[in-house]
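Asker: Quick one, structure for this:
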Amino acid sequence: MSELLNINDISVSYGNIKALQNVSMHVNQGDIVCLIGANGSGKSTLLKAIVGQEPLDTGSITFDGEEICQAKYPLEGKKKHKALTTDIIVSRGIALVPEGRRVFADMTVEENLDMGAFMVRDDKLIAERKESMYDFFPILGARRRQKTRSLSGGEQQMMAIARALMSAPRMILLDEPGLGLAPLVIADIFGKIEFINKQDNVTVFLVEQNARMALKASTEGYVMENGRIVLSDKSSALLANEKVRAAYLGE
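Answerer: This next block holds a predicted model:
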């Protein structure tokens, strides 16, 4: 299976605080890969770095063979390139569903979906994609004219995922999609994620506090502590790992 995303030795800082330290990992085309770790370990920072929202101190990020992010100060002798902006990275085929959903609360469901297609210039295609999202998430179709603030947390999460899919990404980055939701709602959303992966061939990179759910849904997994990758393996192996079970599965 071909490698789609490659993260090579990246570091990110907030002033004197090292948020990410020499992180390397990869995601293969068609996989669901998860990243687990405690709050504040650097998981969200990593997703923001992938889409160009956090500058790199070191290293680089490659998507489908093209370098999309590079360190602010590359090694001596290496030509510095102009950093790609987030909208350009999105146009390459990556979409981010941020932590906390970040919906436009005073816009309708339909207007939020339109925002997800801001780079699409074909009105007919936008309309077709919206109808596809309404078919996939029927509750959104029923509430397309409602203000987003009136939706439940689970419905807002579905809308945030649908909004990301409006750009027809090859890879979707999901930051804590189960945060603050009831177990049945989380199970429904994870079912949708697996369907998107299998039926639409969208590669998924999943950051999730619910380690058990994330590892069961994914094929490969990484564990992050204090801004570093400390463990990586098949998700099934991580589920059986005694240290992972003790630290993240409450066993």
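
Asker: okay, CA-based contacts and neighbour counts for the rest of this
Answerer: Noted.

Asker: Quick check: Asn117 touching Ala127?
Answerer: For the record, residue 117 is Ala, not Asn. No. Checked against C-alpha atoms under 8 Å, the pair Ala117 and Ala127 is beyond contact range at 9.9 Å.

Asker: higher neighbour count, those two?
Answerer: Using other C-alpha atoms under 10 Å as the criterion, Ala117 and Ala127 rank with Ala117 on top: 22 against 15.

Asker: I'd like the structure of this one too, to check against the first:
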Amino acid sequence: MSELLSIDGITVSYGSITALRDVSMHVNEGEIVSLIGANGAGKSTLLKAIVGQVPLSSGSVKYKGDAICVSKGETHSHSLRTDQIARSGIALVPEGRRVFADLTVEENLDMGAFMVRDDALIARKKQEMYDFFPILGARRRQKTRSLSGGEQQMMAIARALMSSPHLLLLDEPGLGLAPLIIQDIFHKIRLINREDKVTVFLVEQNARMALKASDNGYVMENGRIVLSDSGAALLTNPQVRAAYLGE
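Answerer: Here you go, the predicted model:
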């Protein structure tokens, strides 16, 4: 498989606090890859770094072989803006969903298609989202604040898919949701990957659910990658089982 996303030795600092330390990893095209770790490990910072929301102190991020984010010390290179990264085919579903609460479901989907200039394509994509998430179709005229947490998460994923991304980044898609709703969300994630051929990189505290859904996985502790293996192998790893699976 070809590497779709390649992260090479990146370090990110917030003032005197180093959030990521020499992180290297990759996501192959067509895979679901998960990143697990405790609160404050640096997982969300990594996603923000990929889309250019935080600057790199060192290292680089490549997408489809081209550098999209580089540290200021690199020569003959420059980082893309976040909107340029989005246009290249990367979509981020942020932690906490970040829906536009006072807009309707349909208006939220329109916001996800802000880079698309083809009205017919936008209409077709919206219908695809309503078919994929039937509850959104039933509530397309409702204000998003009236949706349940699980419905809002579906809304956030659908909004990201409106731009037809090649790589979907998901930050804690199961956060704050009931176990049955989490199972439904992860079922949808697998369908997006397998049927729509969207590569998925997800950050998730529910390690068992994330690794079960993933081809490969990484474990982050204190801003460093400390383990990497297939999802199945990490599920049986004694260190992972003790630290993240409650066994």
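
Asker: After superposition, what is the TM-score?
Answerer: The TM-score (TM-score structural alignment, normalised by the length of structure 2) is 0.99; 247 aligned residues with a C-alpha RMSD of 0.6 Å.

Asker: all helices for structure 2, in order.
Answerer: With DSSP state H as the criterion, structure 2 has helices at 43-50, 82-87, 105-112, 119-132, 134-138, 149-161, 179-195, 207-213, 231-236, 238-244.

Asker: Of these, which stretch is the most buried?
Answerer: Stretch with highest mean neighbour count among these: helix 149-161 (a mean of 24; mean count of other C-alpha atoms under 10 Å).

Asker: for Ile225 of structure 2, what are its contacts?
Answerer: Val23, Ser24, Tyr218, Val219 (C-alpha atoms under 8 Å, 6 or more residues apart in numbering).

Asker: ok, the counterpart of it in structure 1 to Thr58 of structure 1 distance?
Answerer: In structure 1, the residue matched to Ile225 of structure 2 (TM-score structural alignment) is Ile229. The spacing between Ile229 of structure 1 and Thr58 of structure 1, counted by C-alpha to C-alpha, to the nearest Å, is 15 Å.

Asker: Could I get the contacting residues of Ala67 of structure 2?
Answerer: So Ala67 of structure 2 contacts Ser60, Val61, Ser77, His78, Ser79 (C-alpha under 8 Å, 6+ apart).

Asker: do that again at 6 Å, thanks
Answerer: Val61 (C-alpha atoms under 6 Å, 6 or more residues apart in numbering).

Asker: Asp102 of structure 2 now?
Answerer: With C-alpha under 6 Å, 6+ apart, Asp102 of structure 2 has these contacts: Lys143.

Asker: Map it onto structure 1.
Answerer: By TM-score structural alignment, Asp102 of structure 2 lines up with Asp106.

Asker: For Val97 of structure 1, see how far away that match is.
Answerer: 19 Å.

Asker: Please name the spatially closest residue to Gln205 of structure 2 (chain neighbours excluded).
Answerer: Ile36 (5.9 Å; C-alpha to C-alpha, 6 or more residues apart in numbering).

Asker: so the one you found makes contact with Val219?
Answerer: Yes. The pair Ile36 of structure 2 and Val219 passes the contact test of C-alpha atoms under 6 Å, sitting 5.0 Å apart.

Asker: quick one: the spatially most central residue of structure 1 from Leu184 of structure 1, how far?
Answerer: For structure 1, Leu173 is the residue whose C-alpha lies nearest the centre (C-alpha atoms, centre = their mean; 1.4 Å). Using C-alpha to C-alpha, Leu173 of structure 1 is found at 22 Å from Leu184 of structure 1.

Asker: Leu239 of structure 1 too?
Answerer: 21 Å.

Asker: same deal with Glu208 of structure 1?
Answerer: With C-alpha to C-alpha as the criterion, Glu208 of structure 1 and Leu184 of structure 1 are 16 Å apart.
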